[in-house]
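**Student:** what follows is a protein structure lacking sequence information:
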């Protein structure tokens, strides 16, 4: 990307990719300057092709800018599909139905964090009212998780070989009432299907933590599922906001494995273990500097991170050494199975969240294991998800709104075992408030019925 930009500085999408890859390897040199440059490009060039997923992870980007980015991306990616909307609309439904047909669209019906959020929800939908269809456009990994999802729905349709137009026509033929996109602008997105308007109601949820923007003068999606913490002000969403008590669903169980001893994970006996298992692109220079100050104030402590790639590992160690933190206090967890990864978290004492892109499923994994998560809440969707989760566990004391307070609280908790134990007890007491797929499904179905009946009236 650097070479491409040298040849042509107007390759704005290359600048966006360069920033995102630098974030992945924790190379923060000149990053603030480059992000400022990209934000200016966004405002000045409507055809800049800045990927929304990369943009929301960049420090300093506002909700207003993220909406503008989504608007531009939707126009660039899906305008070519607009002429085919009438062709899709003319398709005659071929299947009679007595129930409301809900379709979930995803690339991740497989061994993926999504499976541990929604499988029970899919299974627990009220079959006297709803018929549940899964449209899969991702790989078939032959996993148990994929089979569980197949077993949980009434119809599983693999569309990864179909074009957007063909998939949209299939949905029309099947008379889908509500289409929920669980992928959005994340990897292997197929949101072009929604651009063809194959269903009366479309909902953006879960995969992409932000708005999907507008196309041809109207919102790409009718609705987005959020909660009051994530979206206190709906003005920067193109969609109409639908409010759940907590936007994130969760299975009542997680895959389980043996955690082993601390020594099996290179964790020193007796040390206070701070951890963060977010991907490295979420670790910013400012957050990492805060972590280093925390380690200095808690002498017998270590920081346990996910070993995402060798470049990030080296950069993080070198940055720590420059501020006087020994390399052996930064410990990297190798990639293991999801079950093993969740289990080993019982050896940590406090999870330190990132900003502006929080832990999402990663946070609920930690909390499910009884590990308190400390977050710093920002102003954008992706920076408020962890606060939403914590509020639903009555753990408001772990939510801060600036990094100075975040740092102070992290140090205080490391020095106050009783306070930390009290937080763990609160987590245990209120565990069922978050990890309750039956109650969540009931709330969600109530919303589905409201928007369906509203559409019937219109």
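**Tutor:** Happy to help now that I have it. In this text, all values refer to a predicted model and were calculated from it rather than measured experimentally.
**Student:** hey, let's count contacts and neighbours off CA atoms from now on
**Tutor:** Fine.
**Student:** for the chain, what's the longest helix?
**Tutor:** Scanning the chain for the helix with the most residues, using DSSP state H, yields helix 437-457.
**Student:** which residues are contacting that helix?
**Tutor:** Where contact means Cα atoms under 8 Å, 6 or more residues apart in numbering, the residues beyond helix 437-457 that reach it are 120-121, 124-125, 177-178, 200-201, 242, 244-245, 249-252.
**Student:** return the set of buried residues in it.
**Tutor:** Across helix 437-457, burial judged by 16 or more other Cα atoms under 10 Å covers 437-438, 440-441, 444, 447-448, 451-452.
**Student:** can you tell me which of the contacts of helix 437-457 has the most neighbours?
**Tutor:** residue 249 (27 neighbours; other Cα atoms under 10 Å).
**Student:** how about the buried residues of helix 437-457 in JSON lines, adding distance to residue 396?
**Tutor:** As requested, these are exported to JSON lines (distance: Cα to Cα, whole Å):
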{"residue": "437", "distance to residue 396": "22"}
{"residue": "438", "distance to residue 396": "24"}
{"residue": "440", "distance to residue 396": "20"}
{"residue": "441", "distance to residue 396": "24"}
{"residue": "444", "distance to residue 396": "24"}
{"residue": "447", "distance to residue 396": "26"}
{"residue": "448", "distance to residue 396": "29"}
{"residue": "451", "distance to residue 396": "31"}
{"residue": "452", "distance to residue 396": "34"}
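**Student:** what about versus this one:
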């Protein structure tokens, strides 16, 4: 378990280390810039995680954060925070406006309720949530301030207020303050399922997958009651090298035993016409600027619409330019609020009369996997976010390929039949914000290794291996970029782990996103990507190769340890695939020892990517269409 985070500063007495003027009231510090608020945040000291509990208010920042509309809404756990409250019928129009994304109307209605009764808890929480989803994170925190005016009032604040404050911090990229808020909440808040789920998510973001897993497992009965908590518990194990492929499968089957007891019997199609136009329904909470949506952009323009009618169902809150583009590619678009119970959502999905229902997320990103525990359509299939077997018997196929999942053991460790496409299952579309790759690299720039891994992927073994590579390449540096590294305390704690593994501080460059990841510009600063294991890259590997940056990978025994291998094989760079840490180190040193040749390989690599199967949308769309049709014909012969 990571050390306990430092004590949360009370809004009654802002920390002197934070840039804020003296206050005459008990409200949080006044708004200022994000950089001023974050520059002096403390790092996490080493002291026992069992330190005595002291009730404190949430760690309100010195700045009122204005982030993008998308970033503010990427954490849809909010609906968990108020389920124990009795709804006020008078606020139904406000709640409906919020659910529909009409933030101006919702804010006006919640504000009007507060003008009548300033102590109206549900209205205040609703206003905070509205401002949060609208991207006005500073005002959202300010709206919660009445819950935390004194230590006594803070201790009596409703659990939803603490949970909402933590979610707002996380949306603002203040992961340590989110953790502080949750850890310092009163004991009554700790009993709420959303407390465990959100703290586990923050621990994972900060690079502590074992702590995330253990926290969820320790909450009495939580995993058996909450599908989302069980999914987070399952996903956290993907990062742990001590959990092998067989244990992962056992955990996915355990998830199904807890939550997958609905309608396991295959459904006979009501209309068995083999060649008719099929209703294809994709369900996702990430129909926005996200890698799963990018895959849809790769296939939908090329999918035979005479053979398939396409419905896109969004269960997420994020709407952006990618969402609008996807709308134009769908025959029908349906928005379903994430707060809607699964039984009601399943009814709406049945009303689409889907022939084939497609899941894109399995247990990731707060996706709708629990819907697939029910038999909603004659055929139910998983495609794209392929990290592990879902554990479900209600899925008729999981689409993959023979490199990512070779025949044999992979079939034994899959609850779903594996349907392997001949040219791979990926259909890459570069992000619309992507910059052009550099043609010439400053020869004075030192050899730069690294990548943009999730911090949880950077296990102690991975860091030790990178340290050895740097030892053997004394002129190289390690560049790692991630949005979580924009939080000073998270960055300092991760830097300490790197230093403990033997990575010199003066050769380590840790960067926040700053837009360089979403635009792919970060790859112009890298000479060689060092893939992680046992959880390697996929979307980020596609981005890196698209930008012409070679990736060194270690191929392992599970899906997440083989996906980059699949990509490299498709572009003819099997020479970048290794099978042991020793071979990984030796190959990295060999490649990087000839820096001119390494940099000269960028242009040919990008050309190979552009010619590869996973950049061939029409090819993958045709393969998917053939696979869907074959599954349909098989289903029509069921008895």
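**Tutor:** Received, thanks. This is a predicted model, so every value here is computed, not measured.
**Student:** picking up where we left off before, out of the contacts of helix 437-457 of structure 1, list just those in strands.
**Tutor:** Among the contacts of helix 437-457 of structure 1, the members falling in strands are 178, 201, 242 (criterion: DSSP state E).
**Student:** okay, buried residues for stretch 493-506 of structure 2 please.
**Tutor:** Buried positions in stretch 493-506 of structure 2, judged by neighbour count with 16+ other Cα under 10 Å: 493-495, 497-499, 501-504.
**Student:** among these, which lie within helices?
**Tutor:** Cross-referencing the buried residues of stretch 493-506 of structure 2 with the helices (criterion: DSSP H) gives 493-495, 497-499 as the overlap.
**Student:** picking up where we left off before, quick one: which of the contacts of helix 437-457 of structure 1 is nearest residue 89 of structure 1?
**Tutor:** residue 200 (10.7 Å; Cα to Cα).
**Student:** the residue nearest to the closest one when sequence neighbours are not counted and residue 109 of structure 1: what is the separation?
**Tutor:** Computed as Cα to Cα, 6 or more residues apart in numbering, the closest residue to residue 200 of structure 1 that is not its neighbour in sequence is residue 177, at 5.8 Å. With the distance defined as Cα to Cα, to the nearest Å, residue 177 of structure 1 ends up 21 Å from residue 109 of structure 1.
**Student:** ok, now residue 446 of structure 1?
**Tutor:** Using Cα to Cα, we find residue 446 of structure 1 at a distance of 24 Å from residue 109 of structure 1.
**Student:** do residue 124 of structure 1 as well
**Tutor:** Distance, residue 124 of structure 1 to residue 109 of structure 1, using Cα to Cα: 17 Å.
**Student:** what's the answer for residue 334 of structure 1, then?
**Tutor:** The gap separating residue 334 of structure 1 from residue 109 of structure 1 is 24 Å, by Cα to Cα.
**Student:** more crowded one of those two?
**Tutor:** Neighbour comparison, residue 334 of structure 1 and residue 109: the larger count goes to residue 109, with 29 against 13 (by other Cα under 10 Å).
**Student:** that one -> structure 2?
**Tutor:** Structural alignment places residue 109 of structure 1 opposite residue 287 in structure 2 (criterion: TM-score structural alignment).
**Student:** tell me the SS of its match?
**Tutor:** When the structure is split into helix, strand and coil by DSSP: H, G, I helix; E, B strand; the rest coil, residue 287 of structure 2 lands in coil.
**Student:** OK, contacts around it?
**Tutor:** 293, 314, 316, 318-319, 322-323, 326.
**Student:** cool, and residue 261 of structure 1?
**Tutor:** Residue 261 of structure 1 makes no contacts at all, as judged by Cα under 8 Å, 6+ apart.
**Student:** how far away is it from residue 275 of structure 1?
**Tutor:** When distances are taken as Cα to Cα, residue 261 of structure 1 and residue 275 of structure 1 turn out to be 16 Å apart.
**Student:** again with residue 413 of structure 1
**Tutor:** 14 Å.
**Student:** between those two, which is the more surrounded one?
**Tutor:** Higher neighbour count among residue 413 of structure 1 and residue 275: residue 275, with 26 against 17, using other Cα under 10 Å.
**Student:** quick one: the longest helix of structure 1 aligns where in structure 2?
**Tutor:** Under TM-score structural alignment, helix 437-457 of structure 1 corresponds to residues 617-637 of structure 2.
**Student:** quick check: buried residues in stretch 156-170 of structure 1?
**Tutor:** Here stretch 156-170 of structure 1 shows 156, 158-160, 164-165, 167-170 as buried, counting by 16+ other Cα under 10 Å.
**Student:** need those residues in a markdown table (columns: distance to residue 208 of structure 1 and secondary structure).
**Tutor:** Written out in a markdown table, the entries for those read as follows (distance: Cα to Cα, whole Å; DSSP: H, G, I helix; E, B strand; the rest coil):
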| residue | distance to residue 208 of structure 1 | secondary structure |
| --- | --- | --- |
| 156 | 22 | strand |
| 158 | 21 | strand |
| 159 | 20 | coil |
| 160 | 20 | coil |
| 164 | 19 | helix |
| 165 | 22 | helix |
| 167 | 21 | helix |
| 168 | 21 | helix |
| 169 | 25 | helix |
| 170 | 24 | helix |
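**Student:** pull the most distant pair out of these.
**Tutor:** Among the buried residues of stretch 156-170 of structure 1, the pair separated by the greatest distance (Cα to Cα) is 156 and 165, at 18.6 Å.
**Student:** OK, contacts around the residue nearest to residue 221 of structure 1 when sequence neighbours are not counted?
**Tutor:** Beyond its immediate neighbours in the sequence, the residue positioned closest to residue 221 of structure 1 (Cα to Cα, 6+ apart) is residue 202, lying 5.3 Å away. Residue 202 of structure 1 sits next to 178-181, 194, 221-223 when contact means Cα under 8 Å, 6+ apart.
**Student:** these into JSON lines, with extra columns for distance to residue 28 of structure 1 and secondary structure?
**Tutor:** Below are those laid out as JSON lines (distance: Cα to Cα, whole Å; three-state DSSP):
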{"residue": "178", "distance to residue 28 of structure 1": "43", "secondary structure": "strand"}
{"residue": "179", "distance to residue 28 of structure 1": "40", "secondary structure": "strand"}
{"residue": "180", "distance to residue 28 of structure 1": "36", "secondary structure": "strand"}
{"residue": "181", "distance to residue 28 of structure 1": "33", "secondary structure": "strand"}
{"residue": "194", "distance to residue 28 of structure 1": "37", "secondary structure": "helix"}
{"residue": "221", "distance to residue 28 of structure 1": "35", "secondary structure": "coil"}
{"residue": "222", "distance to residue 28 of structure 1": "38", "secondary structure": "coil"}
{"residue": "223", "distance to residue 28 of structure 1": "36", "secondary structure": "strand"}
